[in-house]
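1. Have a look at this fold, sequence not included:
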């Protein structure tokens, strides 16, 4: 395929809001490519900087205008596509101020297998959970479509996995839970 044709297809995908690809979606974008050639092609294109290899089997168009500001969060659905994933643990508690340290990895819970992915935008760490996840109660859908734990769920998850419990500021944690629940209550009373 000519580079100009490829650029045209990537631009068309970008205009439709597609900035990341799996091998299957990239093959479909290009009209169907034999798997062995596709593997060679994606490697060559990532070596040339046309694509960025975000993780095994996930590629990003670095020039896509539709690429979100926080690409790392939006990669969750590509890394564990058939599972429920939500931002929780140290990441959520750090954002709420209940943990004073800023996390280096984006910490998430998943119904899939545990694992860690090193991406160009930072590490993503998945921890497995068997718990039933209730959207709207345990987790909320963010504007960008990602799921995020409530502060109460994040502390429950952290206690269950038993790590970094000594970093919790219990006073700020209680305030964060109360504030979040008050916000949720106010939103539920709006017409």
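-> On my side now, so go ahead. Every value quoted in this text rests on a predicted model; they were computed, and no experiment measured them.

2. C-alpha from now on. contacts and neighbour counts both.
-> Will do.

3. shouldn't residue 46 be in contact with residue 55?
-> No: the pair residue 46 and residue 55 fails to qualify as a contact (C-alpha atoms under 8 Å) at a distance of 11.5 Å.

4. by contact count, what packs against the host helix or strand of residue 116?
-> Here residue 116, judged by DSSP states H and E, is contained in strand 115-119. Contact here means 3 or more C-alpha pairs under 8 Å, 6 or more residues apart in numbering; DSSP states H and E; on that basis strand 115-119 packs against strand 52-55, strand 122-128.

5. mind running it again at 6 Å?
-> Where contact means 3 or more C-alpha pairs under 6 Å, 6 or more residues apart in numbering; DSSP states H and E, strand 115-119 is packed against strand 122-128.

6. report the angle between the axes of the strand it packs on and strand 115-119?
-> Here strand 122-128 runs at an angle of 170 degrees relative to strand 115-119 (axes from the mean of the first three to the mean of the last three C-alpha atoms, to 10 degrees).

7. Give me the distance from strand 122-128 to the chain's centre.
-> With C-alpha atoms, centre = their mean, to the nearest Å as the basis, strand 122-128 stands 9 Å off its chain's centre.

8. which is the next helix or strand following it?
-> Per DSSP H and E, the first helix or strand lying C-terminal to strand 122-128 is strand 139-141.

9. Please spell out which residues along that following strand are buried.
-> The neighbour-count check on strand 139-141 (16 or more other C-alpha atoms under 10 Å) flags 139, 140 as buried.

10. So for the lengthiest helix in the chain, what gets flagged as buried?
-> If each helix of the chain is counted by residues according to DSSP state H, the longest one is helix 170-188. Within helix 170-188, the residues scored as buried using 16+ other C-alpha under 10 Å are 172, 173, 176, 177, 180.

11. As JSON lines, these with distance to residue 30 would be great.
-> Putting the buried residues of helix 170-188 into JSON lines (distance: C-alpha to C-alpha, whole Å) gives the following:
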{"residue": "172", "distance to residue 30": "51"}
{"residue": "173", "distance to residue 30": "49"}
{"residue": "176", "distance to residue 30": "48"}
{"residue": "177", "distance to residue 30": "48"}
{"residue": "180", "distance to residue 30": "45"}
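
12. let's bring in a second model and compare:
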């Protein structure tokens, strides 16, 4: 079996298991390869041929077995900040809870203990905003949303985050 065939099989299996979004390191592991510059070049060639699609730096999806588009942006966000606490907050969460009437179209706002950054993906823009708050202060105000597989801020925490980040509070309903 060629490396390309192993990649197709691995992508198919990952989608069946609820995945569909994988980092370059995960893809290398899944097909028994090491993450080397040669493997990264192999992924670039596969992307040019349309076998996979680069959705963010170092993050790929299969074009043959793409992930569910309603949850793909959340999966990408989790891959981009896999080793740090991150949760949906700010405008995305306040819109979700109805605390603001505006719906952020094509944008997911996330508070993270990791670095701030903005990533354009085929599913929308992911905006990470760094928080200096301790996990002890944040954790009681979060809940896990099984439908997207991520933590979300309770309304009170999302409003605090909005104020701490000095973002526009004029859109709050109350």
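-> All right, it came through fine. Keep in mind the model is a prediction, meaning the values are calculated, not measured.

13. what range in structure 2 matches the strand holding residue 116 of structure 1?
-> Equivalent residues of strand 115-119 of structure 1 are located at 117-121 in structure 2, counting by TM-score structural alignment.

14. what distance separates that stretch from the middle of the whole chain?
-> 10 Å.

15. what's in contact with that stretch?
-> For stretch 117-121 of structure 2, the surrounding residues in contact (C-alpha atoms under 6 Å, 6 or more residues apart in numbering) are 55, 56, 125, 126, 127, 128.

16. try 10 Å
-> Around stretch 117-121 of structure 2, the neighbours that count as contacts under C-alpha atoms under 10 Å, 6 or more residues apart in numbering are 54-57, 59, 72-73, 76-77, 80, 106-110, 125-130.

17. So among those residues, which ones count as buried?
-> Applying the neighbour count, that is 16+ other C-alpha under 10 Å, the buried entries in the contacts of stretch 117-121 of structure 2 are 54-56, 59, 72-73, 76-77, 80, 107-110, 125-130.

18. sorry, back to before: the strand holding residue 116 of structure 1 vs structure 2 - mean distance after superposition?
-> In the superposition against structure 2, strand 115-119 of structure 1 averages 0.4 Å from its aligned positions (mean C-alpha distance after the TM-score superposition for structure 1).

19. Could I get the buried residue list for that strand?
-> By neighbour count, with 16+ other C-alpha under 10 Å as the criterion, the buried positions of strand 115-119 of structure 1 are 117, 119.

20. Now do the same for residue 128 of structure 1: its match in structure 2.
-> Residue-level alignment of residue 128 of structure 1 against structure 2, with TM-score structural alignment as criterion, gives residue 130.

21. Kindly provide the distance from that match to residue 110 of structure 2.
-> 9 Å (C-alpha to C-alpha, to the nearest Å).

22. Check the contact lists of the two and give me the overlap.
-> When contacts are counted by C-alpha under 10 Å, 6+ apart, the set common to residue 130 of structure 2 and residue 110 consists of 86, 116, 117.

23. who touches the longest helix seen in structure 2?
-> Counting residues, the longest helix in structure 2 under DSSP H turns out to be helix 3-16. Contacts to helix 3-16 of structure 2, defined as C-alpha under 10 Å, 6+ apart, come from residues 1-2, 17, 19-22, 27-33, 39, 42-43, 46, 51-52, 60-68.

24. Filter those down to just the ones in strands.
-> Within the contacts of helix 3-16 of structure 2, membership in strands is found for 21, 22, 52, 60, 61, 62, as judged by DSSP state E.

25. Identify, from these, the entry nearest to residue 158 of structure 2.
-> Proximity of those to residue 158 of structure 2 (C-alpha to C-alpha) peaks at residue 21, which lies at 27.1 Å.

26. Pick out the residue closest to the middle of structure 2.
-> residue 77 (1.2 Å; C-alpha atoms, centre = their mean).

27. Which element, helix or strand, includes that residue?
-> Applying DSSP H and E as the criterion places residue 77 of structure 2 in helix 72-80.

28. For the helix or strand following that helix, buried residues please.
-> The C-terminal neighbour of helix 72-80 of structure 2 among helices and strands, as given by DSSP H and E, is strand 86-88. Neighbour counts using 16+ other C-alpha under 10 Å place 86, 87, 88 of strand 86-88 of structure 2 among the buried residues.

29. Let's have those residues in JSON lines, adding distance to residue 9 of structure 2.
-> As requested, these are arranged in JSON lines below (distance: C-alpha to C-alpha, whole Å):
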{"residue": "86", "distance to residue 9 of structure 2": "31"}
{"residue": "87", "distance to residue 9 of structure 2": "32"}
{"residue": "88", "distance to residue 9 of structure 2": "32"}
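
30. Closest one of these to residue 151 of structure 2?
-> residue 87 (4.8 Å).

31. what about that closest one, distance to residue 145 of structure 2?
-> 10 Å.
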